[in-house]
Structures are given as structure tokens and as C-alpha cells.
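Novice: Provide a 3D model corresponding to the input given below.
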Amino acid sequence: MANIATFGEIMLRLSPPGKELLFQSSRLEAVFGGGEANVAVSLAVLGHRSRWVSVVPSNPVGEAAVRELRRFGVDTGFVVRGGQRLGIYFAETGADVRASQVIYDREGSGIAEAKTGDIDWEAAFSGMDWLHISGITPAISASAAGLTLEAVKAARAKNMTVSVDLNYRAKLWKYGRPAPEVMREIVKHADLLAGNEEDCQKALGLAAGVEVTSGRLDPKVFEDLTAKVMTEFPNLARVAVTMRESESADGNRWSAVLRNRKGFLSGPSFDIRAIVDRIGTGDAFAAGLIHGLTSFAADAEALDFAVAASALKHSIPGDFNLSTEKEILAVVRGDRSGRIRR
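Specialist: Predicted coordinates for the structure are as follows:
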């Protein structure tokens, strides 16, 4: 198994029970989650030596977040204490034609206020082979963007593989620099890039020719898009793009494609008809792809595993994908019935 570090923010997620409206209920359920933390948990569950690097406040909320990751076997020994608060987000699960929605309350969080030099990357990356980051942390503040760029440069200096999940969030890019200006500089240091068609358009400034609201996606467009990304960023060894055809908040068709330096691959397609929780499915894909690329001989196997891992995450409440390799491989091999195992 591989030694993988992730760097990014974790937040407290507050949601109403089931599919109620945000303030329809008199109570909110609390869990922790965040793109890179979600990946770290999934990789730990899959058997890797997984390390999460971040900045959290030295208060009971920050310590609870750290304990939650440690519970799943994630190494939290290089989490820096700083700032006054942990970010919060409110998540309302959609149903039928009512879309899910997220409201952020994360300004002034520990990682948003952290600056270059606050983390000892030499120590944080000791014994690590891989760094995974996303486009969420660079979006929250100019200083967090600088810290993310510092992280990927430090990883490259140690000859680590670097993966970037673009994760464009329109609500977060508020501090004055456009997303492509920031993300293109970060992606120049990456080996693996993941995202969806909107990420490529909004985070990299590349025209994708895809209408995401129609619910139908043309695979040929994704073949062209991945080729365009690799031409634009010749440092990349692989580009993976997820494909979500959204018929309703409850029903999606889910797949992904991958381009490497040898050609273009299409993954399996899943019709998901009873979504439990969409949040974290992209992170499950990223973790599954990292696991596949470090565990299997062929990129096609890695892609199949990643798509199946993310399909399974749609059935799990909360941010984390807790599916094991055995469970994911069963889906890869065709077990999609959901029948009880006795």
C-alpha cells in the first residue's frame, strides 16, 4: 500500500434529518467533512498509510474533528493548531426536482487565515509518496491559495506524485483573484488531475462544450476535453473527468473517463435511482482512483474501481466513503443488486 498525504480544510456539516428543508426541522445533525479529509479517510479504510495535513483551531470543535479522522486510522500528527474557529456548512438534501443546496459559513477559519510558512512541509511529507489536494482550499482565501501552492511545490521537490481534484465552488471565490489564475499555476505541478466538465471550464478556463443542466452528456465531448487539458498541461500524466447525468435530485447516471499518455478510457456507467447522499462522491472517486493507480496494474482497472467506489458512496450518509476494497470490487465485478448478504 502507498503512503499518501492530503492537505485541506475540514468543516462541521449541519443537516436537517432526511430530506427536510434546512430549517423545517427543530434539529440539525452534525458530522465532519471536507474534500481532502474525505479522501484521507477513504484511503485509510482501503488500507493505505493516510496522512491529513491541515490547520484547525485549538478548541473542542477542532479537536473533535481531528479525533474523527483518527478514528478511521488517518495520521493527524501534522495538523497545526491555529485560528479561532472551524468552518461550518449547512447541507440540505434535495428530492425529485428540488436540488440539494449548501450554505457556507467558513470565513475566518483556521486554514483560511493560515499563511505560507505556517506548516513544516519537510516534516509533514516525511515518508510520504503522494500528495492530494483540491481546488477548495485555494478558493477560500488568498493566503490559503499561497499555502496550497507552497504544498505542491514542496511535494514536487521531494519527488512525490501530486494529484489535484479541481472541485470548483463558485460561492467560495470571493477574494479577488479568478479561479483559473490560481488553479492553473497549481495544476502545473500536478501529475494527476480530476474533476468534472464544469471544473475544467470554471477552474481552468477551458471551453468544454457541455450543457450541464440538460441532464445528457456526450462522451465524445469528454474525449476532446481531456485531450485539450493534457495539451494545455503537458506535465500531466493522467486526466480523469467524472460524468453525471442528473435526471433529478434522487436519480443520476454516473460514470467517468480517463486519458493517459497512451489513450482514452471510458469507465462503467451506473444508474443510481435512490441517492442517499451525493456529498463526498467526487472525493470517493478521487480516493478510488489513487487506490487503483497504486494497487492495480492497468489504468482501466483503476478507473473501474474509482467509478464503483463513488457509486457506492451515493448510498452512504455523511461525507466519508467507508466502503472497503472487497465491497467495491464486488460492485466492479457486477454485483449491483443490493441483495442482503447472509
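
Novice: switch to C-alpha atoms for all contacts and neighbour counts from now on
Specialist: Noted.

Novice: what distance separates the helix or strand harbouring residue 302 from the centre of its chain?
Specialist: Assigned by DSSP states H and E, residue 302 belongs to helix 299-313. Centroid separation for helix 299-313 versus its chain: 14 Å, with CA atoms, centre = their mean, to the nearest Å.

Novice: Can you tell me which helices and strands that helix packs against?
Specialist: When contacts are defined as 3 or more CA pairs under 8 Å, 6 or more residues apart in numbering; DSSP states H and E, helix 299-313 packs onto strand 252-260, helix 281-295, helix 325-332.

Novice: Give me the contacts around that helix.
Specialist: With CA atoms under 8 Å, 6 or more residues apart in numbering as the contact definition, helix 299-313 has outside contacts at 254-258, 265-270, 272, 277-278, 280-293, 296, 320-323, 328-329, 331-332.

Novice: got the residue ranges for the strands in the stretch 51-200 of the chain?
Specialist: 55-56, 80-81, 87-92, 101-105, 130-134, 161-165, 192-196 (DSSP state E, counting those that start in this stretch).

Novice: Indicate which one of the helices and strands packed on helix 299-313 is closest to residue 156.
Specialist: Residue 156 sits nearest to helix 281-295 of all the helices and strands packed on helix 299-313, at 17.2 Å, using CA to CA.

Novice: how big is the angle separating the closest one from strand 192-196?
Specialist: 150 degrees (axes from the mean of the first three to the mean of the last three CA atoms, to 10 degrees).

Novice: And this one, please, so the two structures can be compared:
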Amino acid sequence: MAGLDLRPASECKYDILSLGEIMIRLDPGEERIHTTRHFRVWEGGGEYNVARGLKRCFGKRAAVVTAAVDNPVGRLLEDLIFQGGVSTEYIRWVPYDGIGRKVRVGLNFTERGFGVRAAIGCSDRAHSAASQLTKSDIDWDAIFGRDGIRWFHTGGIFAGLSETTRDVILEAVTAAKRHGTIVSYDLNFRNSLWKDIGGQAKAREVNRAIASHVDVMIGNEEDFTAALGFEVKGLDKSFSKLDPTNFKKMIEAAVQEFPNFKAVATTLRNARTASVNDWGAVLYMDGQFHDAILREGLEIYDRVGGGDSFASGLIYGLMEGKSPSEAVNYGAAHGALAMTTPGDTTTASLAEVEKVMKGSGARVDR
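Specialist: The predicted structure is shown next:
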């Protein structure tokens, strides 16, 4: 397993480019989706959240490839992306048909959990503009060759959106590798995306085809089993045991089958309740395992986006040439901070991440 060889920043327009759908998140706050009378609006999407985190927290030049409908809701989404500092240069704008019969912006209703009540996500994203992207819609050689991208990120959520998005990913990662761009992929298995199009069997077929083009593979304790077919021995059905020993055996098996993986990272989460989790992570790189600080009893305000913030922190560490141990701890600390605030995306600063990494307490910072 060789180390990462990134293109020089001086010859690239962007440090990070993400491919995926960006949705409008409708958040009922402290209330419930089915009883609330108001929603707060955010933007979010598994792949986009990584680019935004690298821009807002870590100061990297970030862009996103997606499609959006050209109507007021699509322009609301654009405005939210502007606020996150991510370039919209590569967004494909699709004409509106008048009522959303053919194309629309995807919606994601997300209810925070508390105590014994688990968080709930309810997606309303069929026929979205992003799900209808097809091969040849994007000029990847112009993006990776003419403009230059240091790191490309995408994931299993976009792969499961439609029959065409997985082909877009394969087209993109092939072009990225042709131009020397590092490719990362977050498995991000969502049963709701796959259950009507072949279930886990189809998810594994698609993700395994993509995996052979990936340098940095990321997932949680469920993803590697559901999306790639690697079993974690000794793990109960609720994924509540955080002993990393068996995860390490699974990672070794994954690297043996996919020797192109230069790094493999997994987050470890035990949800004691919706509002108290144990949170950790493991990175395998250069033939060695590196464990992040295990945060037992981490208090959770909004868990959505924690894994994406882990990914952006990890990528920042690797991009900056930090040691693998430092990189996995940047990821774990950033993910922990992201779950203390509402919304899918980070509000943390680099200074806050590094403060948490050093083990500083939560005393008032005056």
C-alpha cells in the first residue's frame, strides 16, 4: 500500500471536487416532521458536505459537480451553496417543466432524535435533476485536465440514486485517475436507496465496480458489509460493539481484494441513545492501523453529517501531509464537533478542531 501522491496545488484550480446530489434539508428543529408547523432550511448531501467542510473549516478551494433545476427552489439551493463557499462553476442547470413532473430539487426531511427516540430521515428526491445526470453530460477531461483537481470525492449515495448515476461515477473516477487526481469514496450505504432497485446485491455489484478505481475508501461499521460484502465477525445486528479488532481484520481483507486502496478508514459508532454515542475511527495506511481517540459518551445534538465531517477532516490531514495518526484524529474530532450543531454541514473552525484534538474541555472560551 503506497502513500498518496497529490498533484501540486499550483497546477490545480481546486483542491477538492465532489460529485453528488445536493438537497434542500427541511428541519423541524426540536419538533417532529409529522406534527411541526415550520421548518428551517439547510442544504446538504453526503458528497457535497465533504467539499463544504474542506472549504469552511479547513480553507481549501472547493467545487461541486451536480445538476439543479432552474427555478426559485433551485436558486435557493444555489444561494445556500454560495454561503458555504463552494464553487457552483460545474453545476448543470436544467430547465423547469412548470410543475416538477420531469425534474425537481430533491428534498430531505430530517428529524433529530433524542434519548430513546431515534433520528428520522425522510427523502423526497425522485426525478431530481442530479439523479438524471448521464454519461457525457460532464466534460471530465476539461475539469481534471484543463482546470486541474487535486482530490475528487464521491460516494454510494449518488451511486444509488438511479441507473445512470453509477455510470457517471465510473466515467468520473476513470478520468480522475487518468489525470493523476486522488479519488476518495464514501460507501454511505442507505437501504432506502437500494431496496427497490435490487437491494444489497445490487449495491455490492455497483460499489465493487467503483471500488477498483478508489485510492481512499471510507465507510462506517455497516457500510463495508452492506455495500462491499466484507463481514465484520463478532458484530451484533445493532452495530453496537466498538472493539476495533474485527474491523481491522475486515479492512485487511478489503485491502487484499482491492490493492489499489492506499488508505481505508472506518468510523465506529455505538448509539447508546440518540443523544449519547460512543464515537471513534480507524485508519489503515502504509500497512499500519491508526486509532483515533475514542470519545465515549459523546453528546449528540444532530448526528446527520458526522460521517461526512469525519471524511473532510481525514482528507484535510492527508492532503496536508499529516501523519496517518494525525489525519484520522482530524477526522474524528471534526465529526464530533459537527454533531454538536444543527444541519448537515460543519460550523467548526480549524482552531476548534485542533483544540478538541488536544483534549481541551468545554469551558467557556472568553
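
Novice: Fetch the TM-score of the aligned pair.
Specialist: The TM-score (TM-score structural alignment, normalised by the length of structure 1) is 0.96; 340 aligned residues with a CA RMSD of 1.5 Å.

Novice: Can I get the buried part of the contacts of helix 299-313 of structure 1 as one PyMOL selection?
Specialist: One line in PyMOL is enough to select the buried members of the contacts of helix 299-313 of structure 1, burial here meaning 16 or more other CA atoms under 10 Å:
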select buried, resi 254+255+256+257+258+265+266+267+269+270+272+277+278+280+281+282+283+284+285+286+287+288+289+290+291+292+293+320+321+322+323+328+329+331+332
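
Novice: quick one on the thing from earlier: looking at the helices and strands packed on helix 299-313 of structure 1, spot the one closest to residue 154 of structure 1.
Specialist: Taking these one by one with CA to CA, helix 281-295 is closest: 19.7 Å.

Novice: so where is that closest one in structure 2?
Specialist: The alignment of helix 281-295 of structure 1 onto structure 2 (TM-score structural alignment) spans residues 306-320.

Novice: Now tell me what touches the matching stretch from outside.
Specialist: Contacts of stretch 306-320 of structure 2 (CA under 8 Å, 6+ apart): 4, 6, 46-47, 49-51, 53-54, 58, 186, 218, 220, 267, 323-324, 326-336, 338-339, 344-346.

Novice: let's see 6 Å
Specialist: Applying CA atoms under 6 Å, 6 or more residues apart in numbering, the external contacts of stretch 306-320 of structure 2 come out as 49-50, 53-54, 327-328, 330-332, 334-335, 338-339.

Novice: Could you do stretch 117-127 of structure 1 as well?
Specialist: The contact list for stretch 117-127 of structure 1 (CA under 6 Å, 6+ apart) reads residue 78.

Novice: Quote the end-to-end distance of it.
Specialist: End-to-end distance for stretch 117-127 of structure 1, by CA to CA, to the nearest Å: 20 Å.

Novice: circling back: got JSON lines for the helices and strands packed on helix 299-313 of structure 1, with distance to residue 236 of structure 1 too?
Specialist: As requested, these are arranged in JSON lines below (distance: least, CA to CA, whole Å):
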{"stretch": "strand 252-260", "distance to residue 236 of structure 1": "8"}
{"stretch": "helix 281-295", "distance to residue 236 of structure 1": "14"}
{"stretch": "helix 325-332", "distance to residue 236 of structure 1": "27"}
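
Novice: Please name whichever of those is nearest to residue 136 of structure 1.
Specialist: Of those, nearest to residue 136 of structure 1 by CA to CA is helix 281-295, at 11.8 Å.

Novice: Which helix or strand contains the alignment partner in structure 1 of residue 265 of structure 2?
Specialist: Residue 265 of structure 2 maps onto residue 240 in structure 1, with residues paired by TM-score structural alignment. Assessed by DSSP H and E, residue 240 of structure 1 sits inside strand 238-246.

Novice: between that strand and helix 281-295, how many degrees?
Specialist: Per the same axes, to 10 degrees, the angle that strand 238-246 of structure 1 makes with helix 281-295 is 150 degrees.

Novice: contacting residues around strand 238-246 of structure 1?
Specialist: Identification of contacts with strand 238-246 of structure 1 by CA under 6 Å, 6+ apart yields 192-196, 215-216, 252-260.

Novice: Report the distance from it to the chain centre.
Specialist: Strand 238-246 of structure 1 has its average C-alpha position 13 Å from the chain's average C-alpha position, going by CA atoms, centre = their mean.

Novice: for stretch 270-284 of structure 1, same thing?
Specialist: Remark: stretch 270-284 of structure 1 is offset 13 Å from the chain centroid, using CA atoms, centre = their mean.

Novice: One more: stretch 204-222 of structure 1?
Specialist: In this view, stretch 204-222 of structure 1 has its centroid 20 Å away from the chain centroid, taken as CA atoms, centre = their mean.

Novice: and that stretch, which residues are buried?
Specialist: For stretch 204-222 of structure 1, the neighbour count (16+ other CA under 10 Å) marks 204-206, 208, 210, 217, 222 as buried.

Novice: any idea which of those is closest to residue 97 of structure 1?
Specialist: For the buried residues of stretch 204-222 of structure 1, the minimum distance to residue 97 of structure 1 (CA to CA) is 18.8 Å, reached by residue 217.

Novice: Tell me the counterpart of the closest one in structure 2.
Specialist: By TM-score structural alignment, residue 217 of structure 1 lines up with residue 242.

Novice: On the three-state scheme, its match is what?
Specialist: Three-state call for residue 242 of structure 2 (DSSP: H, G, I helix; E, B strand; the rest coil): coil.

Novice: For the closest residue to it other than its chain neighbours, give its distance to residue 49 of structure 2.
Specialist: Among residues not flanking residue 242 of structure 2 along the chain, residue 268 sits closest, at 6.0 Å (CA to CA, 6 or more residues apart in numbering). Per CA to CA, residue 268 of structure 2 is found 19 Å from residue 49 of structure 2.

Novice: what does residue 181 of structure 2 give?
Specialist: Using CA to CA, one obtains 20 Å as the distance from residue 181 of structure 2 to residue 49 of structure 2.

Novice: quick one: which of those two has more around it?
Specialist: A count of neighbours by other CA atoms under 10 Å puts residue 49 above the other of residue 181 of structure 2 and residue 49, at 28 against 25.

Novice: Show me what that one lines up with in structure 1.
Specialist: Aligned by TM-score structural alignment, residue 49 of structure 2 pairs with residue 38 of structure 1.

Novice: name the element its match belongs to?
Specialist: Using DSSP H and E, residue 38 of structure 1 sits in helix 35-45.

Novice: tell me how far that helix is from the chain's mean position?
Specialist: In terms of CA atoms, centre = their mean, the gap separating the centre of helix 35-45 of structure 1 from the centre of its chain is 9 Å.
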